[in-house]
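**Q** can't give you the sequence, but here's the structure:
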């Protein structure tokens, strides 16, 4: 017994000395002002409002700045678009689309030492302009990417109370809404091949069939399957095309990152992936089989019994979540390889 206690004692002392070494090293290699400032900043953020300055209105569209508490239960946030508050802001939220190619419209005021600049972007690398002056500028990333500092997917599947599955009445087999039509897109080629084997109800400006938002909801709900085809294929780039179809009671047929990537966000039996088939003809035959097999089709809705779809409230939710992140993470760093992190997407196909 005494041998066991001695071993435990040695282990405890080893852990103690290791922690003491790490703490003393931090204090030795960091100036007292650094760690005192960090502790003071952390205490200060917990006891007052966090100020987040929205530097540009995303896509030029203003949004509500006072609803973090009522919409997302995030309190103690002061969202503002008043540039006069720059020197007091804890964070500056900057949307990539509005940044000038020479960065001339970024803040030029003296930058407070503890202030964090947040790079916000929901577009894929294929649709995001590379701007040469962004390295060593930002402190945090906000993106659909799972490895962003502030992860903001386009939507999510969340737990809810158990409920009966409700499938809307169907009168169309396959539907597709599209606005961004480019012949070089993989989804355009796939659609042209698929339509040779199965009827597809198409909507949107490229087809001369623009519809209202209410009509969109009614149409998608009436479709057994919906083509949730992304305009480019990148890791984690899974947009509202998927989540809206799920929410409206249609089974999404996805084209985007791998099935494994999709299954990190939604159940594997809630969707169909084009990569599961050797060709559009194989997919068409599978859809025709499901159209004749109600039991198999209803299996795509099992997730509904205790889950529901939550759509991300872009851009307000981005700003509110930024506030929450800043309050919980007073530490500061600089992003030195933004280009490598975002644009070098090895899973691009």
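**A** On my side now, so go ahead. Predicted model, so just to flag it, every value in this text is computed and none were measured.

**Q** switch to C-alpha atoms for all contacts and neighbour counts from now on
**A** Fine.

**Q** So which residues of the stretch 151-300 of the chain form strands?
**A** 155-159, 172-177, 201-203, 223-229, 251-255, 272-273 (DSSP state E, counting those that start in this stretch).

**Q** Go through those and pick out the most buried.
**A** Stretch with highest mean neighbour count among the strands of the stretch 151-300 of the chain: strand 223-229 (a mean of 26; mean count of other C-alpha atoms under 10 Å).

**Q** Quick one: distance of it to the chain centre.
**A** 21 Å (C-alpha atoms, centre = their mean, to the nearest Å).

**Q** Please compare the first structure with the one that follows:
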């Protein structure tokens, strides 16, 4: 049994109801069954002094306590200043995050969605089964850039990405912007499916800069899953190349200035052949094999596999210090541009 102490942010996903199966394990949210659980997964929002003190007194030494977060370290740091994330010295055994070096890999891309994405090369194309390389292009795409953003100034990355998009617009790039930052979130929700399908690109700009392996729903859900080419800012390109299909995105770091990037995107808008090359990865055997394997199992199933492998005991001196000390200064910068000492 795996106990998720609480659902992520308090909301259980549709396919994560109490009692769902993860491999050979059963997952529950019932805290009264904590003594039965082989693993207890605790979301970072539940890491309080009261929880740490109570569990330290009652935990079973054979249990594994798992720290769970899919937020960038910069946000964890911001949250810590507000909610007082207390010292977790020698409390957690494993981490479950989006980082590839985490004990349990928990990316933003769900296993079921990944299966759909990486089998798309024979979908919506009218191509015969057995075709190896297919250019996927939706001819109804005629609107340029889409950007949906609600975090304008909470983090250093939030501020910097706003500045960068302003520079793109100043350089002549048409960008349709929606979200709380522009007081038009309701307008976005009212957009028709045809309208949403018409955007060629999505600005997959993260709210964190150069955080290890941090690739969020901005890339996957708003970009790849929606048949748009992601334009990326924030995530390191070397991380992306290990986590997403090659030649599926455009990275801001490849251009000396925002104006150079804007010029290239305008070129792609006027060159259908060059634009559609960003969909050729759908026919790549490497993509379908390597990435499908990387994302084929849910985080809970990977956790179950790890439990069944009879792992050796392990304790993390401090998850907080481990996370913050292993990230770059760019990742942990505050809006005031100084590196926070934790």
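**A** Thanks, I have the structure now. These figures come from a predicted structure and were not determined experimentally.

**Q** Overlay them and tell me the TM-score.
**A** With the length set by TM-score structural alignment, normalised by the length of structure 2, the two chains reach a TM-score of 0.76; 291 aligned residues with a C-alpha RMSD of 2.8 Å.

**Q** could I get the strands of the stretch 151-300 of structure 1 as CSV with distance to residue 116 of structure 1?
**A** Listed next are the strands of the stretch 151-300 of structure 1 as CSV, based on distance: least, C-alpha to C-alpha, whole Å:
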stretch, distance to residue 116 of structure 1
strand 155-159, 26
strand 172-177, 39
strand 201-203, 43
strand 223-229, 35
strand 251-255, 36
strand 272-273, 39
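
**Q** Residue 143 of structure 1 is nearest to which of the ones you listed?
**A** strand 155-159 (12.3 Å; C-alpha to C-alpha).

**Q** Contacts for the closest one next, please.
**A** 239, 240, 243, 265, 266, 306, 307, 308, 309, 310, 311, 312 (C-alpha atoms under 8 Å, 6 or more residues apart in numbering).

**Q** now, which of the residues you listed sits nearest residue 50 of structure 1?
**A** Distances from residue 50 of structure 1 to the contacts of strand 155-159 of structure 1, taken by C-alpha to C-alpha, are shortest for residue 312, at 21.7 Å.

**Q** Figure out how far stretch 327-334 of structure 1 is from the centre of its chain.
**A** 20 Å.

**Q** do stretch 4-14 of structure 2 as well
**A** 17 Å.

**Q** Just the buried positions in it, please.
**A** Buried residues in stretch 4-14 of structure 2, counting neighbours by 16 or more other C-alpha atoms under 10 Å, are found at 4, 5, 6, 7, 8.

**Q** mind listing the strands for the stretch 1-150 of structure 2?
**A** 2-4, 21-22, 25-28, 39-43, 64-68, 94-97, 104-105, 143-148.

**Q** The third one corresponds to what range in structure 1?
**A** Residues 77-80 of structure 1 are where strand 25-28 of structure 2 aligns, taking TM-score structural alignment as the criterion.

**Q** and what of the fourth one?
**A** Correspondence between strand 39-43 of structure 2 and structure 1 is established over residues 91-95, with TM-score structural alignment as the criterion.

**Q** Could you export the contacts of strand 155-159 of structure 1 as CSV, including neighbour count?
**A** What follows is those, written out as CSV (neighbours: other C-alpha atoms under 10 Å):
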residue, neighbour count
239, 21
240, 17
243, 22
265, 14
266, 19
306, 15
307, 16
308, 16
309, 19
310, 15
311, 16
312, 16
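
**Q** nearest to residue 291 of structure 1, of those residues?
**A** Nearest to residue 291 of structure 1 among those, with distances taken as C-alpha to C-alpha, is residue 243, at 21.9 Å.

**Q** Centroid-nearest residue for structure 2?
**A** residue 216 (2.3 Å; C-alpha atoms, centre = their mean).

**Q** right, and that one touches residue 206 too?
**A** Yes: if you go by C-alpha atoms under 8 Å, residue 216 of structure 2 and residue 206 touch, sitting 7.5 Å apart.

**Q** Tell me the residue in structure 1 aligned with the residue nearest to the centre of structure 2.
**A** Using TM-score structural alignment, residue 216 of structure 2 sits opposite residue 239 in structure 1.

**Q** Not counting sequence-adjacent ones, nearest residue to its match?
**A** Leaving aside its sequence neighbours, residue 239 of structure 1 sits nearest to residue 154 (C-alpha to C-alpha, 6 or more residues apart in numbering; 5.3 Å).

**Q** Is the one you found in contact with residue 238, as I believe?
**A** Yes: under the criterion of C-alpha under 8 Å, residue 154 of structure 1 makes contact with residue 238 at 7.0 Å.

**Q** Between the two, which has more neighbouring residues?
**A** Neighbour tally, residue 154 of structure 1 and residue 238, criterion other C-alpha atoms under 10 Å: the higher count belongs to residue 238, 27 against 21.

**Q** In contact with that one, which residues are there?
**A** 144, 153, 154, 230, 256, 257, 262.

**Q** returning to that earlier point: can you tell me which residues contact the match of residue 216 of structure 2?
**A** 153, 154, 155, 230.

**Q** ok, these vs residue 248 of structure 1, which is closest?
**A** Once C-alpha to C-alpha is applied, the member of those that ends up nearest residue 248 of structure 1 is residue 155, at 13.4 Å.

**Q** For residue 331 of structure 1, see how far away that closest one is.
**A** Separation of residue 155 of structure 1 from residue 331 of structure 1 (C-alpha to C-alpha, to the nearest Å): 28 Å.

**Q** thinking again about what came up before, out of the buried residues of stretch 4-14 of structure 2, which one sits closest to residue 34 of structure 2?
**A** Among the buried residues of stretch 4-14 of structure 2, and counting by C-alpha to C-alpha, the member closest to residue 34 of structure 2 is residue 5, at 8.6 Å.
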